[in-house]
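Enquirer: Give the three-dimensional model of this entry:
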Amino acid sequence: MGSITEQEDDIPTYAPSLQVPSVQEMVMKDPLQVPERYIRNEEEMQKKLDMFHLSSQVPIIDLSLLSKGDEEELVKLDLACKEWGFFKVVNHGVESEVLKAMKDATVQFFELPLEEKNKISMPPDDIQGYGHAYVVSEDQILDWSDALILLVYPSRFRKLSIWPTEPKGFKEAIDAYSTELKRVALELLGSLSLVMGMDKGSLLELHKELLQGIRVNYYPPCRMADKVLGISPHSDTSTITILMQDDDVTGLEIRHQEGWVPVKPVPNALVVNVGDVMEILSNGKYKSIEHRAVTNERKTRLSYATFFIPRDEVEIGPLDHMIESQGSLPMNKKVKYGEYVRQSMKMKHDGKAHTQMAKT
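Expert: As a prediction, this is how the structure comes out:
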């Protein structure tokens, strides 16, 4: 067998991100310090657009019913993707022990000394590893968070040189969690194929091979929580994204009716959102929705986003039958997914600005 480095020659790389200081370390050294580079103006924070009263209306989908082909649940899924672009999934079959083990292992990773975490820093040409993604200029406003980003499936694409060796059991925890989320994603893609008027396996076939990456976000507390963002507003370049939240701290907010709706955590529920790929394939019937993360003045928060994407060479564009069913023109041109995702990574998070590259 060759060395790990030799084995990694064929693993896709994505886009570089400028190195910036660890926010967690900064807060540990001086909890009162909030550098100018993180502070946003009132217009950027858009606090006047908070819509807390709509929080309870974020749709809930029962995966056990979807997997049985329940017609009523399929209609609910279709409406959730059309009207919200986000929904919570319950009865997904992922054991609470698997969810807890993933949370425990990543909390322990972020508790390691900085020099230990820096052993798996993001390399100059990629965003896999520990650090910060989407930092593209020296003067952009920074997010109040640190991240660990790994490609987990297919297994041959794992860049093992930047996989944490500490804490013990980390690899096993991420394996178990990622395997279960892959199962949930396959169920959802099957159901989405059906509501889009296709055979159950159509969306999966279109991907050529389903790639799966995970981003664990660490949001330290911030004494000026009303002036910083944990993650800037953006839509995901994925097909779908599945998110696990901390049970006791709300941080995710989604754009809805021109305002921001907090997505309150439901213990053991997963949050799913439509990505850009689904918006393009559905000719805009399903929307990839802007979302952001806010911070908390007193509590640390972690979130676990798993992205499901096509192979680089897959050409994505509006499906013919979706254009016909809407009686409209194509909203997007065909683009190669690999080019689309890398172009977006060369830009800072800025709402849906990156989607312009696929517009007709």
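Enquirer: Every contact and neighbour count from this point should use C-alpha atoms.
Expert: Fine.
Enquirer: Where do the helices of the protein begin and end?
Expert: Listed in chain order, the helices of the chain (DSSP state H) span 4-7, 23-29, 42-45, 63-66, 71-83, 96-110, 114-117, 170-195, 202-207, 276-281, 320-326, 337-345.
Enquirer: Distance check, Lys227 against Pro59.
Expert: Lys227 sits 29 Å away from Pro59 when distances are taken as CA to CA, to the nearest Å.
Enquirer: Could you do His354 as well?
Expert: Here the distance between His354 and Pro59 works out to 27 Å (CA to CA).
Enquirer: Please give me every residue in contact with the most centrally placed residue in the chain.
Expert: Note on the chain: the residue nearest the mean C-alpha position is Ala305, at 4.2 Å, using CA atoms, centre = their mean. For Ala305, the contacting residues are 214-216, 241-244, by CA atoms under 8 Å, 6 or more residues apart in numbering.
Enquirer: Now show me the structure for the sequence below, then we'll compare the two:
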Amino acid sequence: METFPVVNMEKLNGEERAATMNLINHACENWGFFQIVNHGISTELLDRVEKMTKEHYKKCMEERFKQMVAAKAGLEEAVETEIDDLDWESTFYLRHLPISNISDIPDLQHDYRQLMKEFAQHLQNLAEDILDLLCENLGLDKGYLKTVFYGSAKAPTFGTKVSNYPPCPKPHLIKGLRAHTDAGGVILLFQDDKVSGLQLLKDDKWVDVPPMQHSIVINLGDQLEVITNGRYKSVLHRVIAQPHGTGRMSIASFYNPGSDALIYPAPQLLVNNNNIMHYPKFVFEDYMNLYAQLKFQPKEPRFEAFMKSIDIATA
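Expert: Here you go, the predicted model:
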């Protein structure tokens, strides 16, 4: 098995740029994931985000999670077969773009709100840098992916899912998060560096995404698979719950197309495919509406559903 790809972003500024760009391209084509270090977000900021996120969970969310488990009629003791309709996670969501909802989230301390706003701005900038690196590797004009994502509303959809995965008494029967591909564009994950759990499916085997202090994990969503006409793939991933310890923290930020963005394979990438579009054309919001119903099912039927709608429309 290959080693999980780790990209040192500082090497993009020197003699090793070409090799680093090749590593990114290889990761996108063969893994759908890679981990970046020296990405420009200060270690001090990341440490503060981790500290305050864990404090917020202990203070405001841990007891709610315990009550939820208790309300499910002795869930911890009663489970004897694998559960396929429950995730062992405690979450809340922050929306940054097109309109922020961070002021409306209850129980967030002022300092934590301000910190997450600052963190989100850094992540947005990093996401757009990553998209331009992908454009360069794909032979697309700089800014192409960002322009597609902005749509006519001139803004992407950008938000953060803050998750904690408490210790689980039966991790072999209850997943922290069930296997799925991400619907959107590029996902930036700041994960716990002490507690593992994230896995991706590669060559029909589940592979651990190694915790690494102060790194950001990048993974590609369904929209980039469509735009690249399948050259880059979104990949199944899951979170395995842990039976002991303090639990795992995960902060996933989703840089997605705007709701009205029109998504389809980039024309420049069709030349090497005999001008054949292997993926449909659709509006991102329509895709998300379908994804909401089928998140934990294979992605291929989602694409096929839109292909069929195109066939019917052109018949």
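Enquirer: picking that back up, comparing His354 and Pro59 of structure 1, which residue is more hemmed in?
Expert: Relative neighbour count places His354 above the other of His354 of structure 1 and Pro59, with 22 against 19, counting by other CA atoms under 10 Å.
Enquirer: Skip the chain neighbours and tell me the closest residue to that one.
Expert: For His354 of structure 1, ignoring the flanking residues on the chain, the nearest one in space by CA to CA, 6 or more residues apart in numbering is Ser344 at 5.3 Å.
Enquirer: Please apply the same query to Asn219 of structure 2.
Expert: Across the structure, with CA to CA, 6+ apart as the measure, the residue nearest Asn219 of structure 2 apart from its sequence neighbours is Phe33 (4.3 Å).
Enquirer: I'd say that neighbour and Gly221 touch.
Expert: No. Under the contact definition of CA atoms under 8 Å, Phe33 of structure 2 does not touch Gly221, with a separation of 9.9 Å.
Enquirer: joint contacts of those two?
Expert: Taking CA under 8 Å, 6+ apart as the contact rule, the neighbours common to Phe33 of structure 2 and Gly221 are Val235.
Enquirer: what number of residues lie near the aligned partner of Leu66 of structure 1 in structure 2?
Expert: Alignment of Leu66 of structure 1 against structure 2 is given by TM-score structural alignment, with Leu12 as its counterpart. Each residue near Leu12 of structure 2 was counted by other CA under 10 Å, and the total is 15.
Enquirer: Could you pull up the residues touching Leu12 of structure 2?
Expert: Residues counted as contacts of Leu12 of structure 2 (CA under 8 Å, 6+ apart) are 18, 20-21.
Enquirer: May I see those arranged in CSV, with neighbour count as well?
Expert: Formatted as CSV, the contacts of Leu12 of structure 2 follow (neighbours: other CA atoms under 10 Å):
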residue, neighbour count
Ala18, 13
Thr20, 20
Met21, 19
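Enquirer: Return the closest of the residues you listed with respect to Glu50 of structure 2.
Expert: When the contacts of Leu12 of structure 2 are compared for distance to Glu50 of structure 2 (CA to CA), Thr20 wins out at 28.3 Å.
Enquirer: ok, that closest one - contacts?
Expert: Remark: with contacts taken as CA under 8 Å, 6+ apart, Thr20 of structure 2 is in contact with 7-9, 11-12.
Enquirer: which one of those sits closest to His237 of structure 2?
Expert: Among the contacts of Thr20 of structure 2, and counting by CA to CA, the member closest to His237 of structure 2 is Val7, at 19.9 Å.
Enquirer: now that closest one: how far from Gln35 of structure 2?
Expert: Note on Val7 of structure 2: its distance to Gln35 of structure 2, by CA to CA, is 6 Å.
Enquirer: and what of Leu198 of structure 2?
Expert: Noted for Leu198 of structure 2: a distance of 13 Å to Gln35 of structure 2, by CA to CA.
Enquirer: And Met345 of structure 1, what's its match in structure 2?
Expert: The equivalent of Met345 of structure 1 in structure 2 is Ala292 (alignment by TM-score structural alignment).
Enquirer: one step back: among the contacts of Thr20 of structure 2, name the buried ones.
Expert: When neighbours are counted using 16 or more other CA atoms under 10 Å, the contacts of Thr20 of structure 2 contain these buried positions: 7-9.
Enquirer: Nearest to Phe119 of structure 2 among these?
Expert: Nearest member of those to Phe119 of structure 2, counting by CA to CA, is Met9, at 18.4 Å.
Enquirer: Tell me where structure 1 has strands.
Expert: Ranges of strands within structure 1 are 60-62, 86-90, 129-131, 146-153, 211-219, 231-234, 240-245, 252-256, 259-262, 270-274, 291-293, 301-309, 315-316, 335-336, based on DSSP state E.
Enquirer: chain center to the second one, what's the gap?
Expert: It stands for strand 86-90 of structure 1. For strand 86-90 of structure 1, the distance between its averaged C-alpha position and the chain's averaged C-alpha position is 14 Å (CA atoms, centre = their mean, to the nearest Å).
Enquirer: again with the last one
Expert: Averaging C-alpha coordinates over strand 335-336 of structure 1 and over its chain gives two centres that are 21 Å apart (CA atoms, centre = their mean).
Enquirer: Quick one: residues in contact with that strand.
Expert: Outside of strand 335-336 of structure 1, the residues that reach it under the criterion CA under 8 Å, 6+ apart are 312-317, 358.
Enquirer: Superpose on structure 2 and give me the mean offset of it.
Expert: Compared with structure 2 after the fit, strand 335-336 of structure 1 shows a mean deviation of 0.3 Å (mean CA distance after the TM-score superposition for structure 1).
Enquirer: Perfect, that will be all.
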